[in-house]
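>>> Just need the structure, nothing else, for what follows:
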Amino acid sequence: MNTAEQLCVSLLSKCKTLKTVKQVHAFACKTGLDAHPLVSGKLLLHCAVTISGALEYARRLLLHFRNPDAFMYNTLIRGFAESDTPDNAFDVFVEMRRKLIDPLDSFSFAFILKAAANCRSLRDGMQLHCQALIHGLDTHLFVGTTIISMYAECGIVSFARKVFEEMSDPNVVAWNAILTACFRCGDVEGAERMFDRMPLRNLTSWNVLLAGYVKADELELAKKAFLRMPMKDDVSWSTMIVGYAQSGCFDEAFGFFRELQREGIRPNEASLTGVLSACAQAGAFEFGKILHGLVEKAGFLWMISVNNALLDTYSKSGNVDMAQLVFKRMPEKKSIISWTSMIAGLAMHGYGKEATQVFHNMEASGIRPDGITFISVLYACSHAGLIDEGCEYFSKMRYLYGIEPAIEHYGCMVDLYGRAGKLQKAYDFVSQLPMSPNAVVWRTLLGACSIHGNVELAEQVKEVLSKLEPENSSDHVLLSNIYAVAGKWNDVAAVRRSMADQRLKKTPGWSVIEVDKVIYSFTAGEKSNKIIEEAYEKLREIMLKIRVDGGYVPEVGSVLHDIEEEDKEDSVFRHSEKLAVAFGLARLGVGMNIRIVKNLRVCRDCHTVMKLISKVYRLEIVVRDRSRFHSFKDGSCSCKDYW
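From the prediction side, this is the model:
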């Protein structure tokens, strides 16, 4: 290879964008190096595999070459197989079969089989399997392993197992492939048997086992396997952290992350985003701040995914100001996920105008919004009462961006009209949908009926829901509460009897609070323990104080009519968010901000109590309920009682 060729190859290796590749290509054409097999091959490889967004240019390059060889065809097949459009690999494969006289090699089959796997195309995969048999490549380890993976992706574990059993001497890669295949197809017991049979296991084998257990939601089995592992890497730790975070086991996720740090292992992108996800779900603001410091110290701030996770953590733990700060400090080229997360964060806090401004900034930056972005901006309009703006965005989504509304977008519009009290308009909107509205859409309308006390429409909606999801307890509870507020106690009793006959149980309300970086959980009606007793003792003191100093009167309109007034008050007294606030006051003291995460919509009585506590005790209480954030300060709420 002469100096000019070396220079060209060296320049290509440093190219990071298609623009710079084109410049090197122009240089190669000008100097006549584009005809050199090594230079042309490297150029094609760089466009097809190394840099993003250059596959079409790679396809045109292949057409430009006079006599492309098998390596060039394989390179383009590989590029398409690993892309978002793997089906294009078949066109290149067919063209290769037509033009090349030489027999196909193992790389050709491995790459095109991967395309079939990524397309989930069993028909194409089986045809390729037959072709591999004809060419005598089915016993080739590389090809055989890819065939196993292809059948796994297509959900046919029996075929994958048959291919594996016919291998004369499978190596550890093939064993790992069949192990992955069993887990991919949901055959946990089969995977365990394969793992026990393995003559040799490497670190990847153990990590496949961990990932398989986590995917199957077998966390205890994953934990046992993790403890048995002869050695662990960052993938092992991140698998456990992400697995427990996704299953809502926040304390365990935090525990694994702390243990990872004690072991002196540097966290990777997956472990950081996993533990930040746990923080976001649990509303663990203090632990999130510590992680933010770790991210800065470890030099991960250049990673868009980690920044997105930080933004989400701050948004969901009640500090939208910090979320905005992270957003502003992010690398200049923000992803669509970054913009959408910021819009969603502002929307959750009721900052509708600010959320729409971020949306406009996103458009101005050249980022094209997608369907999820529009869900976030419609949600923002809904929770801020911006009806005209919401209708405008809904129209813009269809006619400017060509995004056909999904059921989630229609649900947002129903919520927009419903929250604003335009119940008949919401009902008409649902009735005219171009698709069959699902239970979530009807339930959204039922929730609006509950907010505005429309009994007649609620009964119509509940009738529809009874056919769609007859065993959903929340629909019965909503209707019961609507009847109770309207004073229709006979109807309340009938709903309760219906629930009893169907053995439906109300979803228990729970709330969590972070105190000294530890997450404490409170559930309505749970058994007494030291933590519960401490919370109740403080709550009794608080309720007395807000009665005397704040003029609190319990709102018991939706509590059963046939129990004593004192028992009604005791019923709302036991709500989990009140216990969490009381525990926070007992442990954190007066003057400290309190942040709570709740799984259900906060009730009117608890909403009133939170406002009074914030006024009497002069503190800020942030509650994240099922649908949004409430920031209570000086006796008022950020939602302006619009929730």
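>>> use CA for all of it now, contacts and neighbours both
OK.
>>> Can you tell me the SS state at Pro103?
Of the three states, Pro103 takes coil under DSSP: H, G, I helix; E, B strand; the rest coil.
>>> who's in contact with it?
Taking CA atoms under 8 Å, 6 or more residues apart in numbering, we find Pro103 in contact with no residue.
>>> tell me which element the residue nearest to Lys215 when sequence neighbours are not counted is part of?
Nearest in space to Lys215, with sequence neighbours left out and distances taken as CA to CA, 6 or more residues apart in numbering, is Gly243 at 7.6 Å. Using DSSP states H and E, Gly243 falls within helix 234-246.
>>> Now do the one helix or strand Ser158 maps to: distance to the chain's middle.
Ser158 is part of helix 157-165, with elements assigned from DSSP H and E. Here the centre of helix 157-165 is set off from its chain's centre by 33 Å, with CA atoms, centre = their mean, to the nearest Å.
>>> That one: which residues count as buried?
Val157, Phe159, Ala160, Arg161, Val163, Phe164 (16 or more other CA atoms under 10 Å).
>>> For the comparison step, fold the sequence that follows:
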Amino acid sequence: MSRLLLMVRISTVSLKKLRLYCSGHFIKHGSSNFHISKRKHDRHFTSAIQPPDTHIGHNLFDEMLKRENRTVDSSFMFFQDVLRSSMMRSQAENPRSIHCFALKSGFLQDLPASSKLLTLYGRTGDLASSLGLFGEIQVKDVIVWNSMITALNHNGRSLAAVGIFVEMIQKGTDFDSTTLLLAASALSSLNLSKKCRLVHCLAIEAGLVSDSSLCNALINLYAKGEDLSSAECVFAHMEHRDIVSWNTIVTKCLANGHPKKSLEYFKAMTGSGQDADNVTFSCVISACASLEELLLGESLHGLVVKSGYIPIVHVSVANSIISMYSKCGDSEAAETVFEELLCKDVVSWNAILNGFASNGMFQEAFGIFKEMQSVDRIQPDIATVVTVTSICGDVCLSREGRAIHGYTVRREMQSREVINSLIDMYGKCGLTMQAELLFKLTTDRDLVSWNSMISAFAQNGFTREAKNLFKEVVSEYSCSKFSLSTVLAVLPSCDSSDSLIFGKSVHCWQLKLGFGDNILSANSVINMYIGCMDLTSALLLLETISKTRDLTSWNSVIYGCATNGYHLESLRAFQAMSREGKVSHDMITLLGTISACGNLELVLHGRCFHGLAIRSLRESDTQLQNTLITMYSRCKDIDSAVRVFGLISDPNLCSWNCMISTFSQNKAGPEAIQLFRKLELEPNEITFVGLLSASIQLGSRGYGMQAHCHLIRRGFQENPFLCAALVDMYSSCGMLETSMKVFKNSGAKSVAAWNSVISAYGFHGMGDKAMEIFKEMSGSNTKMEPNKSTFISLLSTCSHSGFIDEGLRYYNQMEVRFGVKPVTEHLVCVVDMLGRAGKLREAYELIKGMGEPQKAGVWGALLSACNYHGDTKLGKEVAEILFEMEPDNASYYISLSNTYVRLGGWEEAVRLRKMVEDKALKKLPGYSLIDV
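The predicted structure follows:
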């Protein structure tokens, strides 16, 4: 009977007889030793990468004493056949039966048989028996050691495998390239890539660096430890490079963030005559995607087809091509490759889904997700869910995001990655409570979970909660485990001067953690300082990073200053950037500068930036055009704003709102109402704010009431800002009772609504009621903090109602009790209040006692009071100050002229009137409206 027939017979019949024959002997000789060995060796095990099962021998060990050829009797031949057959099977009982037979027959002295039995135990997962057998072998050669290390690696006991390797080296046992290969695999599994140098040194010392498989493993291990230079050094000194060698260096260059190097090695590979395979093509096409090199990617696509790796058949190559076209912005080509793919796997679906999402094709992305669920062989995985959840967060689709959440619960896909993406989605959609609930219910949190929750709090205005959570992270994790994302997540919560100290402490954390040289981190800190009104620190940091600062750094200052009230500094930063000449402006830069020009009412500068935008930007951006409309509106250039609006091909709701606001803010109420009638989109709260402002200008309660009905039908009546606008509208139209009903019936009352009520009572001469409302507002029940506008309304009310003592008391308590620092508007109200009461000298002394020059509005209020009371002496002194400050303001000349007229000083009055005529100055006429 031939050897093959004997193996078949053993595999089907003889193993059962052999097990029965040896069972008693096994109990006697095997059990106790194995369990003792397990207790000795089976400690601190971690996961492992499965190493190869084959052994690469070395000539040094070909003549070992225990492995020489000998005459083989029939029993030993039978034993070898049993071993060979069992190596092809996986039953756990087979190794024990064979072990018993070998013990009884005395075949364990044969090292090849012992090493095979070790391997067999390892394959079946019986490590206790494997370690026991290893301990009983007195004389071990390299193959026995390798077999034991292989068994441990195979069962995820990488730490124990490294321990056996170290023991082998310490005992001076000779090793071969397979030993080092197994050790490298174990170190890789334990993420101990930095220990790769020890294996490399042993290989050099033993002269084993000519082995290609070992060198490939060293390249992989060095690159995994982010030591790409050492990996390249090993590759450069390789004598024989195979396709695995080239693929390893190409893929590891890409994995370490060097796509250009990956392509360079591919070019060298083709130059050496080595043919590429599907792994090579997948990698280099991914490198093109990272570099967004569409032309090179298309060339490689052609080379793939020419080489026979047709994308419609080789799914891994096709997936890379889909991702490449998507990242390069050619969604149509990506979709074509996807549709032609015969056997799509889940990676294919995820690639096209990511492609649609990254190119803003959200409707198509949801369509692909829905189609993917209908395919029987394909089920969405964690990567799919994370991508779709991210889309929901970016586009604020809270309803769809909740549906995805329910889908993950039904499919039991509540992994850590999915939970983190859901927290992030809820935060971006403004659903902070849902994000917090999910965060608290999650027991398996990692640093990403904390970062997502901190970001959710910071983005939605819960600054205190974001800071407290950051403090918890500091106490939960050590500094070494902190990530840059943690710092970036908490910085947006520092958005006021009150947060400056906390922001500086976060900056210190950033420097302590070694992120000081990171340009993204530096730009975020610049934004933080500007938000905290510490412009000096922001500009100092910008200067500190002068060698590495990029366009984002400049935009952080230019746009940040523009949005935080430092408009002149924004324009100066643009000039500095232009003088430096290292970077060129983009749309964000122009958004900041145009906004600054609007706030400073520099219409000529704004037109220059408008021209720069036309010349430098390829396409007109709707957001930029909306900013231009706002800029022209603030510069009172309605015609230019109308022209810009007319040039918008597809105006969004923001465009319509900007134009309606332009009309309403520039006293063009009828045009605002006419434009609202032409609105083709569904209006929102901002639309109605502009509409109500136009109604106030027209003094038309009819238009205001119609707007009120519109917003009730759309469910906006609970909006606190609309409540404030309605109170102002009804009050201005003389309907004080209706104004108060709107205020009382509104649910959430904002500070603006309270301010509007105070102003309404003051406007109607009911100062006592206004003060009662202020007392109620500042009480403990409402939890409202009065702001600057509150005291403007209150002081104005006291001025018109003659409550001098109360007004002065409120003015003196502003900063001490309520923390509101007085500004020019407050001083104007106080001066007007004293002036109306005839206390002109007190008002004059108050202005002079401020210690710094005051704006024209303050002196103007005093001049009006002097005119009212006929104090020409003080009026002339005040007028002289105003003539120097604003020589082209006709109202000051006319006010002083009227004072002289009242007292019979016609000559002086005529002289002042002639000055107005000579300078061609005009005073804006006043007017009154009545709703008929």
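>>> just to revisit the earlier point, which residues are contacting the helix holding Ser158 of structure 1?
With CA under 8 Å, 6+ apart, helix 157-165 of structure 1 has contacts from 144-145, 147-152, 170, 174, 178, 181-182, 185.
>>> so how far does it sit from its counterpart in structure 2?
On superposition with structure 2, the mean distance recorded for helix 157-165 of structure 1 (mean CA distance after the TM-score superposition for structure 1) is 6.6 Å.
>>> Tell me the helix or strand right after that helix.
helix 172-184.
>>> for stretch 808-820 of structure 2, which positions count as buried?
So, applying 16+ other CA under 10 Å, buried residues of stretch 808-820 of structure 2: Leu808, Tyr810, Tyr811, Met814, Val820.
>>> Now do the contacts for the last one.
With contact taken as CA under 8 Å, 6+ apart, Val820 of structure 2 is in contact with Pro786, Asn787, Lys788, Met814.
>>> What's the match for the last one in structure 1?
With TM-score structural alignment as the matching criterion, the partner of Met814 of structure 2 in structure 1 is Met397.
>>> Name the SS class of the residue lying closest to that match once chain neighbours are set aside, please.
Spatial nearest neighbour of Met397 of structure 1, chain neighbours left out: Ile403 (5.5 Å); criterion: CA to CA, 6+ apart. Look at Ile403 of structure 1: counting by three-state DSSP, its state is coil.
>>> now the contacts of Val820 of structure 2 as TSV including secondary structure?
Shown next, in TSV, are the contacts of Val820 of structure 2 (three-state DSSP):
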residue	secondary structure
Pro786	coil
Asn787	coil
Lys788	helix
Met814	helix
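>>> Any of those buried? List them.
In the contacts of Val820 of structure 2, burial by neighbour count holds for Pro786, Asn787, Lys788, Met814, counting by 16+ other CA under 10 Å.
>>> on that earlier part again, in TSV, list the buried residues of stretch 808-820 of structure 2 along with distance to Lys260 of structure 2.
What follows is those, written out as TSV (distance: CA to CA, whole Å):
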residue	distance to Lys260 of structure 2
Leu808	71
Tyr810	68
Tyr811	66
Met814	62
Val820	57
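>>> Pick out the most distant pair among those residues.
Leu808 and Val820 (14.8 Å; CA to CA).
>>> Can you list the residue ranges for strands in the stretch 451-600 of structure 1?
510-515, 518-523, 594-598 (DSSP state E, counting those that start in this stretch).
>>> Give me the contact list for stretch 782-798 of structure 2.
751-752, 754-756, 758-759, 761-763, 765, 767, 770-771, 774, 776-778, 804, 806-807, 810-811, 814, 818, 820-822, 825-826, 829-830, 833.
>>> Just those residues: which are in strands?
Judged by DSSP state E, those include no members of strands.
>>> can you tell me which of those are in helices?
Secondary structure assignment by DSSP state H places 751-752, 754-756, 758-759, 761-763, 767, 770-771, 774, 776-777, 804, 806-807, 810-811, 814, 818, 825-826, 829-830, 833 of the contacts of stretch 782-798 of structure 2 in helices.
>>> buried subset of those?
Of these, these count as buried by 16+ other CA under 10 Å: 751-752, 754-756, 758-759, 761-763, 767, 770-771, 774, 777, 804, 807, 810-811, 814, 825-826, 829-830, 833.
>>> got JSON lines for the contacts of helix 157-165 of structure 1, with distance to Ile596 of structure 1 too?
Converted to JSON lines, these look like this (distance: CA to CA, whole Å):
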{"residue": "Gly144", "distance to Ile596 of structure 1": "53"}
{"residue": "Thr145", "distance to Ile596 of structure 1": "50"}
{"residue": "Ile147", "distance to Ile596 of structure 1": "50"}
{"residue": "Ile148", "distance to Ile596 of structure 1": "48"}
{"residue": "Ser149", "distance to Ile596 of structure 1": "45"}
{"residue": "Met150", "distance to Ile596 of structure 1": "46"}
{"residue": "Tyr151", "distance to Ile596 of structure 1": "46"}
{"residue": "Ala152", "distance to Ile596 of structure 1": "43"}
{"residue": "Pro170", "distance to Ile596 of structure 1": "54"}
{"residue": "Ala174", "distance to Ile596 of structure 1": "49"}
{"residue": "Ile178", "distance to Ile596 of structure 1": "45"}
{"residue": "Ala181", "distance to Ile596 of structure 1": "42"}
{"residue": "Cys182", "distance to Ile596 of structure 1": "41"}
{"residue": "Cys185", "distance to Ile596 of structure 1": "39"}
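>>> I'd like the residues you listed written out as CSV, with distance to Leu100 of structure 1 and neighbour count added.
Shown next, in CSV, are these (distance: CA to CA, whole Å; neighbours: other CA atoms under 10 Å):
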residue, distance to Leu100 of structure 1, neighbour count
Gly144, 23, 26
Thr145, 25, 25
Ile147, 23, 29
Ile148, 27, 27
Ser149, 27, 27
Met150, 25, 30
Tyr151, 28, 27
Ala152, 31, 27
Pro170, 31, 17
Ala174, 30, 20
Ile178, 33, 26
Ala181, 33, 28
Cys182, 37, 25
Cys185, 37, 18
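>>> Nice, that's everything, thank you.
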